[in-house]
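Chemist: the sequence and its predicted three-dimensional model are supplied below.
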Amino acid sequence: MVFKKAIHKGGGSMLRLGVIGTGWITKQFVEAAQENGSWELTSVFSRSIEKAEQFGREFSENVKGYRDLHQFFSEGNFEVVYIASPNSLHFEQSRQAILAGKHVIVEKPACSSPAEMKVLQRLLRRYNNVYYFEAARHFHELNFLKIKETVKQMDTIQGATLTYMKYSSKYDDFLAGNEPNVFSLNFSGGALQDLGVYLVYDAVSWFGLPDSVSYTATKLRNGIDGKGLALLNYSGYTVTLNVGKIANSYLTSEIYGLRETIIMDNAADLADVQLVDGATKRILTQKTAANPMAAEVSDFTSILQDPLSLDNKQKMEDWLAVSVQVNRVLYDLRSSANIVFRADKEFR
């Protein structure tokens, strides 16, 4: 299936966008897409048609709302879908999108398990004209890539400690006796899936696939992980991941060389990164865009505006390979802590 796109006045092709979900993260993505100048929001899916239509009106009077997913994919005037639903729904919605011939940008984590990921990989081989991206925003930022380049240049790696612990606005609701999606086993939630995915992307991208992993989780009343400590074991060193959604941490993150150390203000935001060797400090970071999704939107745009390029197809395949590895590490970590999602049971 080949999609016809309107030609943008600037010379590139306009990309018609459909979105699933109407939360703050979807709004941030659409804003980044509009700032890019090559996207047009046309369709919104929500379980509430009122929410879908209200969300659409924030951007254009021409956006159509849907509450039926089949109708959204069959009638919606878009070629790219951005999926920002609860984690457990990512797989099935991505599967339907691929079957409908839509390019997919799915929020992290892309899937609940390697079993789900394998199904999507098989589908993508059949529908090889469809592009599929996991929206791990920091993976596309220049500062992330600069750290990866610097790590490769270090003669010795002796480990790393990466921290991302942020008190969730949904935790008060959980403490009140409710079960928001982000703290639910039924919706593939928890600290590791929500914030730990950033740290796993860091580790896999900068150091490669670990030899073995383990996760010591602080479990809440329903068995979900509120926070935890993960160990990723490599040949000769260990990478420690400190992650949580029920407390705040203000610790920096570090990568240890021999005498030099890479110091990050935050292992997910990467706004301030320095290479320190004794009294010598070198700034590694560049100023980032105000919208943290700008870098990934720019990357997705350049590929989707030229979908027949073999180089672009290879780039997507390379990114997908990292997504598959991250998915595997996340699964192995929570399996080591005996955290079982409903989605796991459905694939047994």
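Modeler: Received it, and whenever you're ready, just let me know what you need.
Chemist: make it CA atoms for all contacts and neighbour counts henceforth
Modeler: OK.
Chemist: His70 falls within a helix, correct?
Modeler: Yes - using DSSP: H, G, I helix; E, B strand; the rest coil, the assignment for His70 is a helix.
Chemist: now Phe207: how far from Thr301?
Modeler: Noted for Phe207: a distance of 28 Å to Thr301, by Cα to Cα, to the nearest Å.
Chemist: scratch that, Phe187 is what I was asking about
Modeler: Plainly put, Phe187 is 30 Å away from Thr301 if you go by Cα to Cα.
Chemist: hold the first one in mind and look at this next one:
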Amino acid sequence: MIKLGTIGTNWITERMIEAAHATGDYLLTAVYSRHEASGEKIANGHGDVTVYTDLDQFLSADDVDVIYIASPNVLHHSQIIQAIQHDKNVIVEKPAVLTQYQFQNILDELSLHPQVHFFEAARNVHMPAFHVVADYLNDVDGIDGADFTFSQYSSRYDKVLNGETPNVFNPQFGGGALADLGVYPVYDAVGLFGVPERLAYYPTMISTGVDGKGTAVLNYGDFDVTLNFSKISASTHNSEIYHGREIITFDSAGEVTEASIIRENQRQILSPLYGKNPMIPEMSDFARVLNDPDNEQNQADYHRWLEQMQNVNLVLSRLANFAGIEYPTKLEED
């Protein structure tokens, strides 16, 4: 069993623990939180789990093989580096880090700890439907473009409207739509088509100083991919890839739970609805590598994910730069 420790006490951590246990490969052994009560809430119901309020003690724990990080974006870089330095494998919620410099810094640290593995929890590209779409496109002679949409109204935007600044909308924490929901459609585009030749990002800025929503255009020479994502409005639009008379379609760009082809109003199911916890496929993929790191296929997959992660970080950085968005490199303490 892979012994799992967690940083972060949001709902996504609870969902990840549920997915990890569903794979049968992980056992939650440790939880870190600055506040013991929050840590106890995450640990409750999972057996013998140690709750830490001291980060160094948590990172030094012998009963932790991999650390899942779901803290505010601005804290990811320092926590990833510390975990690697303690020879712990890392699974980090998207975005892994906020700048290209930070990503290179992590690669440099990984080179000093070659036994450590580093994963980004971009669940959409590990879904069965995503793989089916990717395989289908491998046999397609060119496409005419694509539109990827992932818009979910955040309940925390209500706090913004009431004059508050929650972390996900706080520039000091690396908040905003691009660094949150926008990561998913960027992963879809990079995973299916690679790094674009040119790009642009047109954000809608909100009162807290971050982008609440935005539209990005990625140019691949012969076609464009349009990305729409929002935390201040919702959408029911599917994501579509255009190929002559065909439309390859899947649900929201962040979920990719099912996929179809539409030809002249006739729908053919490519991948049926995945009705289980959507974090199970990614956690299964990561466990496969951690349990058998010397397997050639596992090594190839891991290095492909790492390269894809770096390319996504590159595209996100270029999009932010185009829009004049600057992310913090560390949390400024009062």
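Modeler: That came in fine, so what should we check first? Only a predicted model underlies this, so the values are computations on that prediction, with no experimental measurement involved.
Chemist: and the TM-score between them?
Modeler: With the length set by TM-score structural alignment, normalised by the length of structure 2, the two chains reach a TM-score of 0.96; 332 aligned residues with a Cα RMSD of 1.6 Å.
Chemist: related to what we said a few turns ago, of Phe207 and Thr301 of structure 1, give the one with the bigger neighbour count.
Modeler: Between Phe207 of structure 1 and Thr301, counted using other Cα atoms under 10 Å, Thr301 has the larger neighbour count: 21 against 17.
Chemist: what sits against that one?
Modeler: Ser38 (Cα atoms under 8 Å, 6 or more residues apart in numbering).
Chemist: tell me where the stretch 1-150 of structure 2 has strands.
Modeler: 2-7, 26-32, 50-52, 66-69, 89-93, 118-121, 145-151 (DSSP state E, counting those that start in this stretch).
Chemist: residue most distant from the centroid, structure 1?
Modeler: Each residue of structure 1 has a distance to the centre, and by Cα atoms, centre = their mean the biggest one is for Ala279: 36.2 Å.
Chemist: Phe183 of structure 1 versus that one, what's the distance?
Modeler: 44 Å.
Chemist: mean offset of the helix ranked longest in structure 1 relative to structure 2 (after superposition)
Modeler: Assignment by DSSP state H gives helix 310-336 as the longest helix of structure 1. Superposed on structure 2, helix 310-336 of structure 1 shows a mean distance of 1.2 Å to its aligned residues (mean Cα distance after the TM-score superposition for structure 1).
Chemist: what comes up buried for that helix?
Modeler: The neighbour-count check on helix 310-336 of structure 1 (16 or more other Cα atoms under 10 Å) flags 312-313, 316, 320, 322-334 as buried.
Chemist: then stretch 263-278 of structure 2?
Modeler: Here stretch 263-278 of structure 2 shows Leu270, Ser271, Pro278 as buried, counting by 16+ other Cα under 10 Å.
Chemist: of the residues you listed, closest to Leu112 of structure 2?
Modeler: Using Cα to Cα, Pro278 comes nearest to Leu112 of structure 2 of the buried residues of stretch 263-278 of structure 2, at 33.1 Å.
Chemist: so who does the closest one touch?
Modeler: Counted by Cα under 8 Å, 6+ apart, Pro278 of structure 2 has contacts Ala19, Arg123, Met127, Glu255, Thr257.
Chemist: what are the ranges of the helices in the stretch 51-200 of structure 2?
Modeler: 55-59, 76-85, 100-112, 128-138, 157-161, 183-193 (DSSP state H, counting those that start in this stretch).
Chemist: equivalent range in structure 1 for the longest one?
Modeler: Residues 114-126 of structure 1 are where helix 100-112 of structure 2 aligns, taking TM-score structural alignment as the criterion.
Chemist: buried sites along that stretch?
Modeler: Applying 16+ other Cα under 10 Å to stretch 114-126 of structure 1 flags Pro114, Glu116, Met117, Leu120, Gln121, Leu124 as buried.
Chemist: the second one and Asn178 of structure 1: what is the separation?
Modeler: Remark: distance between Glu116 of structure 1 and Asn178 of structure 1 (Cα to Cα) = 28 Å.
Chemist: ok, back up a step: got JSON lines for the buried residues of stretch 263-278 of structure 2, with distance to Tyr68 of structure 2 too?
Modeler: JSON lines is the format used below for the buried residues of stretch 263-278 of structure 2 (distance: Cα to Cα, whole Å):
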{"residue": "Leu270", "distance to Tyr68 of structure 2": "32"}
{"residue": "Ser271", "distance to Tyr68 of structure 2": "29"}
{"residue": "Pro278", "distance to Tyr68 of structure 2": "16"}
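Chemist: closest to Gln115 of structure 2 out of those?
Modeler: Pro278 (27.9 Å).
Chemist: separation between whatever residue of structure 1 lines up with that closest one and Glu141 of structure 1?
Modeler: Counting by TM-score structural alignment, Pro278 of structure 2 lines up with Pro292 in structure 1. Distance of Pro292 of structure 1 to Glu141 of structure 1, computed by Cα to Cα: 9 Å.
Chemist: cool, Val19 of structure 1 as well?
Modeler: 23 Å.
Chemist: count the neighbours of Pro210 of structure 1 for me.
Modeler: Other residues within reach of Pro210 of structure 1, judged by other Cα under 10 Å, total 17.
Chemist: now the residue mapped onto it from structure 2. Nearest residue, chain neighbours left out?
Modeler: Mapped onto structure 2 by TM-score structural alignment, Pro210 of structure 1 lines up with Pro196. Excluding the flanking residues, the one nearest Pro196 of structure 2 by Cα to Cα, 6 or more residues apart in numbering is Tyr220, at 5.0 Å.
Chemist: got it, and Val340 of structure 1?
Modeler: Leu185 (7.1 Å).
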